[in-house]
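predicted structure and sequence below. I'll ask about it afterward.
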Amino acid sequence: MRAPFTSNETELSLSAAAPAGGRRLWRRLAAGRYIYALILPGFVYFALFKYVPMWGILIAFQNYNPFTGISGSEWVGLEHFVQLFTDDHFYILLRNTLLINLMNLLFFFPVPIILSVMLNEVRHEWFKKLNQSVVYLPHFLSWVVVASMTFFLLSVDVGIINKLLVALGFDSISFLSEPRYFWALLTLQNIWKETGWGTIIFLAAIAGVDPQRYEAAVVDGAGRMRQIWHITLPAIRPTIVILLILRLGHMADVGFEQVLLMMNPLVNDVADVFDTYVYFHGIQQGEISIGTAVGMFKGVVGLVLVLAANAIVKKLGHEGIY
């Protein structure tokens, strides 16, 4: 029987294995150098703009003074969170933020899926590409342009729709200053602006379906609706589930520019959300610490919703995001 390794033999074996392991690592990196080169910009972006700024969450636990910086500011613990949660306006912010996102989830989220299925059924390629180009274009318009178009369509004074209503003998409607219309307007703007862009992922998922499955369905006598129900939708179900989970992570986040441009004193009670609260208090009034506390609260809510949704989805037998 061979004697056990001595300490000297162990050190020699480790020193011999280390260079070999290092060479294997470098060979693997060299073999996948083009893939790593593609990953590098994304890695640098997330490192610089997502992870490094996380150091700033310390401001939420301080009375932050820009002149003394984080290291010289007074620590106050959870004072700003207590101030946020005990503010009489907190309930309004929470209600508006969640309900706006809920309306987007119920009415906006399914529209790109429906449009993708419809585009996939178009048999004339030129007509399909034309429609895709038309529905993509609104995504590239800024929210300033979208808000201006909404004003020229719906305002009482110059709105085309109100002028048409008056010409037909009806009374004009204050779409932009009536609180009951505000959430619906935001949802309709999102549908018009982002539906086309949202179809890109779903069309890519549909393109991956094996055409032989459709051919077999035709042989079995399945019509177009049955093919959609039994082949197309099940094929894109994993994509739908993943995007739904990720969408839930933004339930505490509302498009700041859109809301800020559409809000006015008459609709503030239904328009004020966490993002506008951060802008008015954190930036305009210089309360940087309370603004950071709101941002941290939104991040925690999003994380909890993503983890909960992912756990529920996996229990239902679907694949989650991890």
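Arrived safely.

alpha carbons only for contacts and neighbour counts from here, please
Noted.

what about Met251, neighbour count?
Met251 has 22 neighbouring residues, counting by other CA atoms under 10 Å.

that one contacts Leu99, doesn't it?
No. With contact defined as CA atoms under 8 Å, Met251 does not count as touching Leu99 (9.0 Å).

what about stretch 42-58, distance to the chain center?
Centre-to-centre, stretch 42-58 and its host chain are 18 Å apart (CA atoms, centre = their mean, to the nearest Å).

touching that stretch from outside, list them.
With CA atoms under 8 Å, 6 or more residues apart in numbering as the test, stretch 42-58 has contacts from Ile70, Thr292, Ala293, Met296.

next, the one to line up against it:
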Amino acid sequence: MNSAAIKRKGHVGRVLRRDASLWLFCIPGIVLTFIFSYIPMYGIQLAFKRFNATAGIWGSDWQGLYYFKRFFESPYFESTIWNTLVISFYGLLVSFPIPIILALLLNSLHHKRYRKLIQTVTYAPNFISVVVMCGMIILFLSPTVGVINSVLHLFGMDPVNFMAKQEYWRHIYVWTGVWQTAGWSSVIFFAALAGVSPELHEAARCDGATKFQLIRHIDFPSILPTATILLILNCGSILSVGFEKAYLLQNNLNLSVSEIISTYVYKVGLINNDISYSTAIGLFNTLINLVLLLMVNKIADKLSGNSLW
């Protein structure tokens, strides 16, 4: 072993000893990630086998790409992919910029009491469980006892069964999600804005800058790297629309627009007990997300110089 390698090894050893306490803090997270994220990868082979519970995963018959072909040829393939993409891009287009705008506006609000009140009000919906949230949505939009239809009745309008209207379902799904998560999602941007030096604002005010100019030329550029990273991560989960909310808001009348990949996988995998088929769909979903993540990360690196790696 040459002297350079020995020196490098000694440096690594010193760093490990110096940061031993920090590495100990990382151990629980590493162990949990290994248990819940890496060990389950063992089951990916189910996508290529006809699962037999008696024979087990290793003993099941090999089927190759049969289940992938079955999904591609399924009458549900185009509709589930399309519904998932529409909801994902619609949600990303709406829900991603709103927390940024909220953080920028509240950061420029100098009245601390009002700012804390607004933050509390916008954070609160995030702590409502998905099941309770969906129950509230269905109740508020009920054609008989719903608040919205009661207001419409006051203006002499006929009640509307919103949850049965296909043209309303995506809007309901996305905008209720914005209401629930916008405040909490803005926290990370508040953290980024906290690192902006007050001297920059003071110098800009001395030069006659308005609030809008402060936001545009100081605050927004300071959170742009954070926003870019979050955008990359969100694009990497385009096809992974949350299952719980979509499933709970589903009914037979809006199924043509509410049936997404995750709900379809649940029905064929757990309800119909077609484990191999659902695993193949899930693996296809993961591969598409990985490709999108790599593409968006590359594009972001070239355009802004900010990327995950």
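Arrived safely. Here the structure is a predicted model, which is why all the values come from computation and not from measurement.

that older thread, which one among the contacts of stretch 42-58 of the first structure gets closest to Gly317 of the first structure?
Gly317 of the first structure lies nearest to Met296 out of those, by CA to CA, at 32.0 Å.

what residue of the second structure takes the place of that closest one?
Mapped onto the second structure by TM-score structural alignment, Met296 of the first structure lines up with Leu283.

the helix or strand containing that match vs the first structure, average distance?
Taking DSSP states H and E as the definition, one finds Leu283 of the second structure inside helix 275-304. Superposing on the first structure places helix 275-304 of the second structure at an average distance of 0.9 Å from its equivalents, by mean CA distance after the TM-score superposition for the first structure.

that helix - contacts with which helices or strands?
Judged by 3 or more CA pairs under 8 Å, 6 or more residues apart in numbering; DSSP states H and E, helix 275-304 of the second structure is in contact with helix 66-72, helix 220-235, helix 261-266.

Trp309 of the second structure: which of those is closest?
With respect to Trp309 of the second structure, and counting by CA to CA, the nearest of these is helix 220-235 at 10.2 Å.

against Gly183 of the second structure, how distant is the counterpart of Pro138 of the first structure in the second structure?
When the second structure is aligned by TM-score structural alignment, the residue opposite Pro138 of the first structure is Pro125. According to CA to CA, to the nearest Å, Pro125 of the second structure and Gly183 of the second structure sit 8 Å apart.

the two: who's more crowded?
Relative neighbour count places Gly183 above the other of Pro125 of the second structure and Gly183, with 23 against 19, counting by other CA under 10 Å.

which stretches of the stretch 51-200 of the first structure form strands?
Secondary structure of the stretch 51-200 of the first structure by DSSP state E, counting those that start in this stretch: the strands cover 62-63, 74-75.

dump those strands to CSV, plus distance to Leu186 of the first structure and mean neighbour count.
Listed next are the strands of the stretch 51-200 of the first structure as CSV, based on distance: least, CA to CA, whole Å; neighbours: other CA atoms under 10 Å:
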stretch, distance to Leu186 of the first structure, mean neighbour count
strand 62-63, 35, 22
strand 74-75, 39, 16
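
circling back to that earlier point, hang on, isn't the match of Met296 of the first structure packed against Ala47?
Yes. If you go by CA under 8 Å, Leu283 of the second structure and Ala47 touch, sitting 7.4 Å apart.

those two: which has the busier surroundings?
The residue with more neighbours, out of Leu283 of the second structure and Ala47 and counting by other CA under 10 Å, is Ala47; that gives 25 against 17.
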